[in-house]
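> need a 3D model of the following:
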Amino acid sequence: MTGATGFIGAHFVERALAAGHEVIGLYRSNGPKHRADIERLTARGARLHRGDILKPESFADALRGVDCVCHFAAAFRESGADEAYFERMNVKGTTNVVKAAVAAGVKRFVHCGTAGIYGQRVAGTIDEQTPIRPWNSYERSKLAADERVRTLASEAGMEYVILRPTAVYGPRDERLLKLFRSVAKGRFPLFGTGDGRRHMIYVTDLADAFLRACTTPLAPNRELIVAGPKAVPLREMLQTIARAANRSAFGPCLPLGPMLALAAVVEDTCKVLKIKPPIYRRRMDFYLNDAAFDSRQAQRLLGWQPKVDLAEGFAATLGALRQKRPTATLAQAYVAVSLIALLAGDY
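All right, here's what the predicted structure looks like:
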């Protein structure tokens, strides 16, 4: 598997080891941020190797003799990254891994896509037949990566499975760190009405779906949406986090329009100054998104069910965060703008 020390990847390693599988994991960085994960997973029996998906020679040997490759490594919505960056990391990188798997005689390739390719504001319920409407550079690159997996695997006669998860959360997730901490302090601002639906999935449920995709006979050559038990309005989601944190309220309710204008000004200014913007247009999508998903096809073909509801998952996530000391962010280096970024969160 690739991305062994990433948020989803590390949980997958733990799930696969617990099920008795031999796991060979690839990771790109062995810096302080990832060292603890490397040591923890290695102690549990994973065989981890350093490699770069843009350099096939760094990982090709590790694929020899494996039955299935599970590909998690990807660029994920980094602020300031252009189309070429996502194309290079997500399309070229995925292509390299698929080709290496074919050359090594791997039987099945399981790819982590994204349910975001169906659109971020869609009426009704999204399933695998819903028209695809990628919203940004990240989603366009993931869709292109899906196509490379499908084409290269089919040409080589290698089985493939593409799972498209909805928003993932759980312990060790740094992407929603500020959201949970701000709600736990009663300081998270809701810009707008909060009526847009959020459909999240707990990370251990997702790891289980991926493990089943690696082994289940009915899974090959499918593209499946993987979602949590239910979608809820953003306001209800924030209220559920607040209750898990024993807070009576998540924070103030504020108008959305002025914040959208501010995000645009800050992003454009930082682009001119060639610095990373602490707040930008895509971050504000958090308040605008509205989508619910149907994962019954994945449940049927994988023999899988999401088990963790939002109340239980949020409580576990908050419990893990309480054991972690908050760290300073780059946004805090900017005086007035950083205060707004802290309120808006880092999504």
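> alpha carbons only for contacts and neighbour counts from here, please
Fine.
> relative to F72, how far out is K142?
11 Å (C-alpha to C-alpha, to the nearest Å).
> K107 now?
In terms of C-alpha to C-alpha, K107 sits 18 Å off from F72.
> now P233
In terms of C-alpha to C-alpha, P233 sits 28 Å off from F72.
> quick one on the thing from earlier: so between K142 and F72, which is more surrounded?
Ranked by neighbour count (other C-alpha atoms under 10 Å), K142 and F72 place K142 first, with 29 against 24.
> in contact with the more buried one, which residues?
Contact analysis of K142 by C-alpha atoms under 8 Å, 6 or more residues apart in numbering lists 90-91, 113-114, 117.
> double-check that it belongs to a helix.
Yes: K142: assigned to a helix according to DSSP: H, G, I helix; E, B strand; the rest coil.
> can you count the residues close to F86?
When counting by other C-alpha under 10 Å, one arrives at 23 neighbours for F86.
> sequence B follows; please return its structure for comparison with A:
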Amino acid sequence: MNDDPVHEGRPVVALTGATGFIGHALRTHLMAAGYRVRALYRPRRGRVMQCADGLKWVAGDLADRDALAELVKGADAVIHCAGSVRGASRADFDRVNEAGVVDIVRAAENEPSVRRFLLISSLAAREAQLSDYAGSKRRGELALQAGAQRMTWTIIRPPAVYGPGDKEMLPMFRGMARGVAAIPGDGNGRFSMIHVADLASAVVAWLDSGRGVGATYELDDGHGGYDWPTVLGTAARVLRGGAPIRRLAIPVPVLRFVGRTNLMAARVFGYAPMLSPGKVREVTHADWSADSHAFSQDTGWRPAISFDRGLAETLGLSPQAVTGVPS
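Down below sits the predicted model:
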């Protein structure tokens, strides 16, 4: 981060998870909004972090107390975005999603300049009983509430986040572009989504407003909750010029079998699976609808990117070139 007078006086935000999909968008939006950013990253051989005005990289991880102390030194606010979405056991998730929160909260509490703390959690925390991941995100929220004594805190629970650079939802969208959509279970559930740029702008709105003390907010793109016919109808229009998309229903027993098999293999070979029995319970849960009304009312934020426009951007299409997609 440059220390020249041009950057003096600009608020400093300490950011974890800064190299991930969401973290990259947060970093970009924060700097564009005039904040100086200190960003935590894991050093590894051959890794060179790109420098920019108003940005300072801090090498370390959530278990490195010295790195966390350097990260938060002189910061006005901390945004904790780092998290683990893959694991073979509860301990795999808790190590990052709970203990990591404890460590960064402790570091922030010990830095007098830090007045505010934002935890980017997950809508999964609403249903903590479903999986080790969901439970770990809820335990992380509780760790923040217990550990934040001097500083004020806010929690944001985003739903499924997508956009350019996303690797989790991209295979599903590409399948839709080819005319096939794999639907987990009976396909009768509802779910919310949000474009990563809208999530990042919500964080900036939180910083700018100074509101949300002690609040836990859900976010969405303003739609309130999608069903599969709506998603597939939009995808058919945006990605296939109106050509239909065939639904490929994956029965829950098949998903459970694959989840159990993945988990056993992961424990034998030492990798972190994405599809586990807990993840199956998550993706077949009936209601992942969110409502961002409370957050909008408190901060003035409004989502700007509709699903059709966001889908086009995610697949690298020009929104203006797709019939019916607003620019």
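> one step back: of the contacts of K142 of the first structure, which belong to helices?
Of the contacts of K142 of the first structure, none are assigned to helices by DSSP state H.
> neighbour-wise, give me the winner out of these.
N90 (29 neighbours).
> and the alignment partner in the second structure of that one, how far from G233 of the second structure?
In the second structure, N90 of the first structure lines up with N97, judged by TM-score structural alignment. Counting by C-alpha to C-alpha, the gap from N97 of the second structure to G233 of the second structure is 36 Å.
> now do A124 of the second structure
26 Å.
> looking at those two, which one has more neighbours?
For A124 of the second structure versus G233, neighbours defined as other C-alpha under 10 Å are more numerous around A124 (22 against 14).
> so what corresponds to the more buried one in the first structure?
Looks like A124 of the second structure aligns to G116 there (TM-score structural alignment).
> ditto for L219 of the second structure
In the first structure, L219 of the second structure lands on V226 (TM-score structural alignment).
> please report how far its match lies from F210 of the first structure.
9 Å.
> which neighbours do the two share?
With C-alpha under 8 Å, 6+ apart as the test, V226 of the first structure and F210 both reach L163.
> the more surrounded of the two?
The residue with more neighbours, out of V226 of the first structure and F210, is V226; 30 against 26, by other C-alpha under 10 Å.
> that one reaches A298, doesn't it?
Yes: applying C-alpha atoms under 8 Å, one finds V226 of the first structure in contact with A298, separated by 6.4 Å.
> for the stretch 151-300 of the first structure, which segments count as helices?
177-184, 203-215, 234-244, 257-273, 285-288, 296-302 (DSSP state H, counting those that start in this stretch).
> make a markdown table from these and add distance to G196 of the first structure to it.
Output for these, formatted as a markdown table (distance: least, C-alpha to C-alpha, whole Å):
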| stretch | distance to G196 of the first structure |
| --- | --- |
| helix 177-184 | 17 |
| helix 203-215 | 22 |
| helix 234-244 | 6 |
| helix 257-273 | 16 |
| helix 285-288 | 7 |
| helix 296-302 | 22 |
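> go through those helices and pick out the most buried.
helix 203-215 (a mean of 22; mean count of other C-alpha atoms under 10 Å).
> where in the second structure does it fall?
Against the second structure, helix 203-215 of the first structure falls on residues 196-208 (TM-score structural alignment).
> chain center to that stretch, what's the gap?
Centroid separation between stretch 196-208 of the second structure and its chain, computed with C-alpha atoms, centre = their mean, to the nearest Å, is 12 Å.
> what's the average distance of that stretch to the first structure?
Superposing on the first structure places stretch 196-208 of the second structure at an average distance of 1.5 Å from its equivalents, by mean C-alpha distance after the TM-score superposition for the first structure.
> which other residues reach that stretch?
22, 25-26, 29-30, 33, 158, 161-163, 212, 219, 221, 299-305.
> which among these end up buried?
22, 25-26, 29-30, 158, 161-163, 212, 219, 221, 299, 301-303, 305 (16 or more other C-alpha atoms under 10 Å).
> from these, which land in strands?
Among those, the members falling in strands (DSSP state E) are 161-162.
> can you pull the contacts of the alignment partner in the first structure of F295 of the second structure?
Taking TM-score structural alignment for the superposition, F295 of the second structure sits opposite A298 in the first structure. Contacts for A298 of the first structure (C-alpha under 8 Å, 6+ apart) come out as 224-226, 304.
> just the strands in the stretch 51-200 of the second structure please.
With DSSP state E, counting those that start in this stretch as the criterion, the stretch 51-200 of the second structure has strands at 55-59, 77-80, 116-120, 152-157, 160-162, 180-184, 190-191, 193-195.
> which residues of the first structure does the fifth one align to?
Following TM-score structural alignment, the partner segment of strand 160-162 of the second structure in the first structure covers residues 167-169.
> so how far does the matching stretch sit from its counterpart in the second structure?
Per aligned residue, stretch 167-169 of the first structure averages 1.0 Å (mean C-alpha distance after the TM-score superposition for the first structure).
> cool, thanks, talk later.
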